[in-house]
Structures are given as structure tokens and as C-alpha cells.
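1. Quick one: sequence plus predicted model below, questions after.
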Amino acid sequence: MHFLWPHNLWWMLVLPLLPLLYLWLLRRRGKAALRFSSLQLVRAAGHHTWRRHVPPVLLWLALALLLLSLARPTAPVTLPWARTTILLAIDISRSMRVQDVKPSRMVAAQEAAKAFLVEVPTRIDVGLVTFAGSAQVAQRATMDRGSLVSAIDAVQMQYGTAVGNAIVICLAELFPDHHIDLDEMTFGPRRDVSTRGTDDRAGKAARPAPKAFAPVKPGSYEAAAIILLSDGRRTTGIDTLQAARMAADRGVRIHVVGLGTPDGHATMGDGMAIYLQLDEPTLREVAQMTGGEYHHAATAEALRSVYQGLGSQLQMRKVDTELSALLVLAAALLLAAAAGLSVLWFGRVS
């Protein structure tokens, strides 16, 4: 538990003094001698003496909660969360410098992504994955559109095109409990350095095992989607269609925006022109396999249909929540209980 106003905790020092004050008042009242005409009446009066202490105890507890609420305590609370996530996967390979889409494929992808951020509802989390010869999460899913725009503007083109790696990284972000390991998929099982010289089984136990799951209908996972902006010509990494099959088995739709034209590379005069061509057949198959849509246009209009059909998934997450209101409510209930018992037992609020 943490406190937003910890300096108010000094008020809690009053609490130990109150029981002492209460005992002093009881002793003072006891000094007033009372005469009873019957011993039986004395016994009857003393039979329920514990009741007289219940309302003061409840009042003391209520005051303790009120004083604690002054410090504004917070604690991690597990709450239900209806989450919808879209991951933008943007190709930053050198082939994106081709200018068959004006001013270039790269600029067109950036403008399309930023236009999409303007249109997408603020309740939807959006993340950014960039890929060339490798893939990385440039911005985790967030509702902060400013951070996303900054991440999009900061991309730098690199060599290579690992479209499949980008899809796998997106899936690892969407399903962290599946323990999808891109390195293991690329290079095969490996042993941890810390387990050298020990039994291989110990090394395997140290790493989370991939979560077993039953494949679902493609496109059936409505709480998330991937938007892939690329010219699609894979040169390295996981096979694009193998990664697309992983997404399809998890029900995740991949909506694809193909950037460029099949013969647009001719303007560049590069010797390896095939790697600059738009691989439209593969991109179309990725979208078809996963239940997504293929667009050959880098416009916000083409992307608008992506989020219109999205639902949300009820998840549980820990959120730092202020508990002051809850403490005040509990204090109010204790005060009501103290007053009610006092009236019930003694006919007055005491």
C-alpha cells in the first residue's frame, strides 16, 4: 500500500489516546456512588455491561478509517478491463524508399498510420511494431496518440524485410501468456547460460513452456487486430505465410495495406530489382488466410473498416487504485451501526 499524502498519517497518533480518554471517563463516572434498593437490580444492570462498550468501539474504528483516508492510500487492485487492441506493423526496409507511391512508400505508410490514429476511437489501444531485417516493438499498445505519432516519425529505414517476424512479434504482444519465442522459432531450442553443465531438463524447466491452445476459426478473435503496412517482399526471417497461419489459428485478423506497384521498382535502377517489387500475391494471401482485408491504398478511408468491427475482450489487470472513498464508506457504515445499536439497546444515541 502507498499513500499520496503520507504527511497526513501523523493524525493516526491521536488514535491511541482515545481509548485512554474513554477509560478515564468511565473511571470518573464510577466514582459517583449510586445506591440500589435491590441486589437483584444491580445484577440485572451488570448483566449487559459489555453492550455499553460496543458503540464507542465502532466509533473508534470509524475514526481510524477516516484518518487513514486523509492520507489517500492506494493499492494494486485487480479489476475487470474491456480491452481492444490494434497493432500497426510498419515496414521500414530499404525497399520502402521507392517512389512509385508519392512521395515514397515510406512516407505514404507514415501518413496512412497517422491518419488512422486520428480516426480510431480513443478507447482503443494502439501499438507500433517496426520491421526490416528484424522486428521490434517501437511503442507498446497505448491510448496516448502523441507517443505513437512520435514513434512513427522517428523510424529509420534499414536493410532486410522480415514480414513474418513482425507478425510473430505482434502475436507475442497480444498473447503474452502463450510465451511465443521468436528466437527459438528462428534458431531452434537453446540452453540458458546459467544451466551449462547441468541436465538439459533443468534448462527447459527454467523457461516458460508455450501455452497449449486449440486453434480457433480465423478472424474470430474480436478484441484485437493487426494492420500490416508493407510492400511485402520477404528477404529474411520467419516465412510470412507460416506467421500468418499462427495468427489465423489464434483468430487474429491481419488487415494489409500494400504499398507500391508491381513495376514501381523500375524507377530506382537497382541491380536487385526483384526485392523492390510489391509482393501483392503474398500480402493478399495473408489477409485472406486470417479473415482480414487487403487494400492497395495508403489512406485512412481504407483503414477505417478495420476498427469498426472490433469488439473487446474482458481481461483482468492490476491497477493502482485510491482506496479513500472505500474507507470513507466503511467508516459511514460503522457510524450508522454504532448509532443504531445505541438506540436499540439504550433508547438514545450515546
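-> Received, thanks.
2. contacts, neighbours, all on C-alpha from now
-> Noted.
3. The closest residue to residue 3 other than its chain neighbours: neighbour count?
-> Among residues not flanking residue 3 along the chain, residue 73 sits closest, at 4.2 Å (CA to CA, 6 or more residues apart in numbering). Using other CA atoms under 10 Å, the number of residues around residue 73 comes to 20.
4. Am I right that residue 73 is in contact with residue 67?
-> No - using CA atoms under 8 Å, residue 73 is not in contact with residue 67; the gap is 10.8 Å.
5. and the longest helix for the protein?
-> helix 324-346 (DSSP state H).
6. mind checking how far that one is from the chain centre?
-> Put simply, helix 324-346 sits 37 Å off its chain's centre (CA atoms, centre = their mean, to the nearest Å).
7. mind checking the SS state of residue 129?
-> Of the three states, residue 129 takes strand according to DSSP: H, G, I helix; E, B strand; the rest coil.
8. isn't it right next to residue 138, touching?
-> Yes - if you go by CA under 8 Å, residue 129 and residue 138 touch, sitting 5.4 Å apart.
9. out of these two, which sits in the busier spot?
-> For residue 129 and residue 138, the more surrounded residue by other CA under 10 Å is residue 129, and the numbers stand at 26 against 18.
10. Next one: the more buried one from residue 155, what distance?
-> According to CA to CA, to the nearest Å, residue 129 stands 10 Å off from residue 155.
11. Could you pull out the helices in the stretch 251-350 of the chain for me?
-> 280-290, 300-308, 324-346 (DSSP state H, counting those that start in this stretch).
12. Neighbours of residue 205, how many?
-> 9.
13. Please identify the buried residues of the helix or strand where it lies?
-> Using DSSP states H and E, residue 205 maps to helix 200-206. By 16 or more other CA atoms under 10 Å, the buried positions in helix 200-206 come out as residue 203.
14. So which elements touch the next helix-or-strand element following that helix?
-> Where DSSP H and E defines the elements, the next helix or strand beyond helix 200-206 is strand 224-230. Under the contact criterion of 3 or more CA pairs under 8 Å, 6 or more residues apart in numbering; DSSP states H and E, strand 224-230 touches strand 85-91, strand 253-258.
15. I'd like the ones you listed as JSON lines, with distance to residue 56 and mean neighbour count appended.
-> What follows is these, written out as JSON lines (distance: least, CA to CA, whole Å; neighbours: other CA atoms under 10 Å):
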{"stretch": "strand 85-91", "distance to residue 56": "52", "mean neighbour count": "27"}
{"stretch": "strand 253-258", "distance to residue 56": "62", "mean neighbour count": "28"}
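16. take a look at this one as well, against the first:
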Amino acid sequence: MTLANPIYLLLLLLLIPMVWWHFSRLRKHEPTIKMATTAPFRKLPVTMKTMLVHLPFFLRMLVFILIVIVLARPQTRNAISKNEQEGIDIMLAMDISVSMLHQDLTPDRITAAKNVATEFISNRPNDNIGLTLFGGEAFTQCPLTTDHAALLSLLVRVNCNLQRQGVIAPGTAIGMGIANAVTHLERSHTKSKVVILLTDGENNTGNISPLTATEMAKNLGIRIYVISVGVPGYENQSNTEPLDNDTTANGVNNTNTLEEIAAQTGGLYYSAQSTDELSEIYKDIDQLEKSKLTTTNYNKRYEAYQLFGLVALIIFTLEMLLRLTWLRRLP
């Protein structure tokens, strides 16, 4: 509650002379009936009426205080904050080919990618985020959603066993992964649409080439951030056995194509050779792609003096009734 005219509160200083005048007047008041002595009256019992002899005066003071408050115009404020959040639609396209099991990142490439992606998702509560997985073919692990708890539970289950078990085709279909992610963003109505592509190999299978899928993304205004993971040449020292017809375990990485994918769509290309570097890359993307938040405040004031005025009227009426009846004094 606020006061529109707080200057009127200075009138409360008048209470000091009013109280002084009241009690001074009582001491100087000439008695109506003069008696030789008042000693017998001192032995009379103290009644309720005697104890409340000053009540009308204090009621009058209370009325005065309430009138001053009315003059100060107390007001209540109804504040409405309207937050308009414009999030970003982000599709994570993650490579789950066998070579993602290499341990040049801690504890391995796929686990490091999952851990860093989990932190990235947790830091963007206003965004629609989805997850595309690809090996020799691509599929949607989670469509665009703001239910990040559900997304994270699906991300936890991501592994490279699908290729090992022959559930998905061998190879690395980067173009298919991009195309799958772009398909989800094509229906998006947000101004900012992003694909974060993470892979450790080059495109060696699939019906759609990476550059064809990139052209699709470019035409739809979708930026692609490309993250290449892995230490060059590490695969030659690794004991990971590739699946039949799967060259991704050799970790051949065509950086020229990956750089072109990012450049054509207005994104950026990154190379992560350690878990720390991968974490820093996601933090960099997080800073580049910020959600816009617009806050509009509506403030409306309501006059609240009416209640104080009503209470003052009731107390004044009570005071007058007491003065004229039960607490009436002789002139």
C-alpha cells in the first residue's frame, strides 16, 4: 500500500498539542458543584464509567488520525507482469556409430557427448529441443519438446549398441542425420532454428548427401553448428573392431565438408579433441544462441481511503453516543 499525498501525515503532529490541551483543561476546569471536602468520594469504588472517562477523547483522536489517513489517500497497486518468452528450436543430431566408443575423450566419445549435451539442455529451459540419432541411417529419438525431463531420460539411453547389434545399418549417414533434424525444424514457427551436429566420421552412406541436406537447412533459415569430436589418428591405436562394411570405426573425418556445412548455414565449425574442449564448445554455442525474453509490467492503482473514512464515521458516531448518554458529563 502506498500514499498519494503523504505530506498530510504532518497533520498528525497536531495530536501533541491536542492531548496537552485536553489534560490541561481538566486540571483547570471549575467544578459545577462546590463542596467543603471531597474526602468521602475518595472511598467510593472505581467503576467502569470512571475508568473510561477519557474514552470519548481518545475516540476523537482516533477519528482525527483516520481523517488524516484519508487525506493522504492510501492506494493499493495491482501489478501484473507479463513475460513473453521467445525460445529457440534446437535439434541435436548425434552420431552413434561404433567409432563413438573410442576413448580419446573421457570416458569415451559417446558418453562425453551425452554428458555435455545434458548440461546444455538443462541450461536452456525456454527452448524446444529435440534429438536425432544417426549411424548408417537416421531416426528421431525425441521430437522438439519443452519437456526436458522426458528428453533427458531419452538421452540417457543413447548408446552405440544399435550398430553392434545390427539394428541400424553400418556407416555414417551425416546427410540423413541433418535431413531428419531439418524435417522437425521445417514445421517450426520460431525465428531462430538451430541444428547442433556432432560426429567423428565422414559421410559414407545414406540417400541424402550432407551438402544437399545443408541446402535444405539454408533455404529454411536453419543454422547448423558442427562439432567434430576425436583426436586425429587415435583410431590407429585403438582396439575397437569395426562392424562389417562400417568404416566409421576408422574415424575418417572430412573436415572440409563439415566446415562447409557450417559456413553455408551461418553456423560455426568446432573441433573437440577432449571432453573439456567439447564442454567449452557447447558453452560457446549457448552464448551465441540466446533466448529472447520480453517482460511487460502493468501497474494499476486502486484508492483504498474509503475503508478508513467509513471506520472514522463509525467511531465518531460511537463517540457522540457515549458523550450524550453513558459518559455524559455535567457542564
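-> Cool, got the structure. As the structure is a computational prediction, the values presented were derived from the model and not from experiment.
17. picking up where we left off before, quick one: closest of the helices and strands packed on strand 224-230 of the first structure to residue 321 of the first structure.
-> Closest to residue 321 of the first structure of those, according to CA to CA: strand 85-91, at 22.8 Å.
18. Nearest residue to the counterpart of residue 242 of the first structure in the second structure in space, ignoring adjacent ones along the chain?
-> Alignment note (TM-score structural alignment): residue 242 of the first structure maps to residue 212 of the second structure. Nearest non-adjacent residue to residue 212 of the second structure, counting by CA to CA, 6+ apart: residue 175, 7.3 Å away.
19. cool, and residue 139 of the first structure?
-> Closest to residue 139 of the first structure by CA to CA, 6+ apart is residue 128, at 4.9 Å.
20. Residue 155 of the first structure now?
-> residue 92 (7.1 Å).
21. how deep is the aligned partner of that neighbour in the second structure tucked in, by neighbour count?
-> With TM-score structural alignment as the criterion, residue 92 of the first structure lines up with residue 96 in the second structure. The number of residues packed near residue 96 of the second structure is 27, by other CA under 10 Å.
22. Please apply the same query to residue 344 of the first structure.
-> For residue 344 of the first structure, using other CA under 10 Å, the count is 11.
23. Quick one: map it onto the second structure.
-> Using TM-score structural alignment, residue 344 of the first structure lacks an equivalent in the second structure.
24. and residue 263 of the second structure, what is it in contact with?
-> Residue 263 of the second structure is in contact with residue 269, counting by CA atoms under 8 Å, 6 or more residues apart in numbering.
25. Mind telling me what it corresponds to in the first structure?
-> If you follow residue 263 of the second structure across to the first structure using TM-score structural alignment, you land on residue 288.
26. Which residues are in contact with residue 80 of the second structure?
-> For residue 80 of the second structure, the contacting residues are 297-299, by CA under 8 Å, 6+ apart.
27. and which of the residues you listed is nearest to residue 76 of the second structure?
-> Distance to residue 76 of the second structure across the contacts of residue 80 of the second structure (CA to CA) is lowest for residue 299, with 10.2 Å.
28. any idea whether the closest one is helix, strand or coil?
-> Three-state assignment for residue 299 of the second structure (three-state DSSP): strand.
29. Hmm, it is touching residue 77, no?
-> Yes - with contact defined as CA under 8 Å, residue 299 of the second structure and residue 77 form a contacting pair (6.5 Å).
30. Would you mind telling me which of these two has more residues around it?
-> Using other CA under 10 Å as the criterion, residue 299 of the second structure and residue 77 rank with residue 77 on top: 14 against 10.
31. what does stretch 41-54 of the second structure correspond to over in the first structure?
-> Alignment of stretch 41-54 of the second structure against the first structure: no match, by TM-score structural alignment.
32. Next: stretch 139-152 of the second structure.
-> Under the alignment (TM-score structural alignment), stretch 139-152 of the second structure falls on residues 136-149 in the first structure.
33. give the contact list for the residue lying closest to residue 294 of the second structure once chain neighbours are set aside.
-> In space, and not counting its chain neighbours, residue 294 of the second structure is closest to residue 84: 5.1 Å by CA to CA, 6+ apart. Going by CA under 8 Å, 6+ apart, residue 84 of the second structure touches 293-296.
34. which of these sit farthest apart?
-> Taking CA to CA, the two most distant members of the contacts of residue 84 of the second structure are 293 and 296; they sit 10.0 Å apart.
35. which neighbours do the two share?
-> Residues touching both residue 293 of the second structure and residue 296 by CA under 8 Å, 6+ apart: 83-84.
36. The residue nearest to residue 212 of the second structure maps to what in the first structure?
-> In the first structure, the residue matched to residue 175 of the second structure (TM-score structural alignment) is residue 164.
37. I figured its match hits residue 238, correct?
-> Yes - if you go by CA under 8 Å, residue 164 of the first structure and residue 238 touch, sitting 4.8 Å apart.
38. Those two - which one has more neighbours?
-> residue 164 (25 against 19).
39. Whichever strand or helix holds that one - contacts with which helices or strands?
-> Following DSSP H and E, one finds residue 164 of the first structure within helix 163-174. In terms of contacts (3+ CA pairs under 8 Å, 6+ apart), helix 163-174 of the first structure is packed against strand 85-91, strand 125-131, strand 135-142, helix 182-187, helix 240-249.
40. Out of the ones you listed, which is the most enclosed?
-> When you average the neighbours per residue for each of these (mean count of other CA atoms under 10 Å), strand 85-91 leads with a mean of 27.
41. Now do it and strand 135-142, the angle between them.
-> Calculated by axes from the mean of the first three to the mean of the last three CA atoms, to 10 degrees, strand 85-91 of the first structure forms an angle of 150 degrees with strand 135-142.
42. Go ahead and name everything in contact with strand 85-91 of the first structure.
-> Strand 85-91 of the first structure is contacted from outside by 106, 109, 113, 124-132, 141, 161, 163, 166-167, 170, 174, 223-231, using CA under 8 Å, 6+ apart.
43. Translate residue 117 of the first structure into the numbering of the second structure.
-> Aligned partner of residue 117 of the first structure by TM-score structural alignment: residue 121.
44. Do I have it right that residue 114 of the first structure meets residue 151?
-> No - with contacts counted by CA under 8 Å, residue 114 of the first structure stays clear of residue 151, the gap being 10.5 Å.
45. out of those two, which sits in the more crowded spot?
-> Taking other CA under 10 Å, residue 114 of the first structure and residue 151 do not tie; residue 114 has more neighbours (20 against 16).
46. Surely that one forms part of a helix?
-> Yes - under three-state DSSP, residue 114 of the first structure sits within a helix.
47. ok, for it, nearest residue in space, not its chain neighbours?
-> For residue 114 of the first structure, the closest residue by CA to CA, 6+ apart turns out to be residue 149, at 6.4 Å.
48. Thanks a lot, catch you later.
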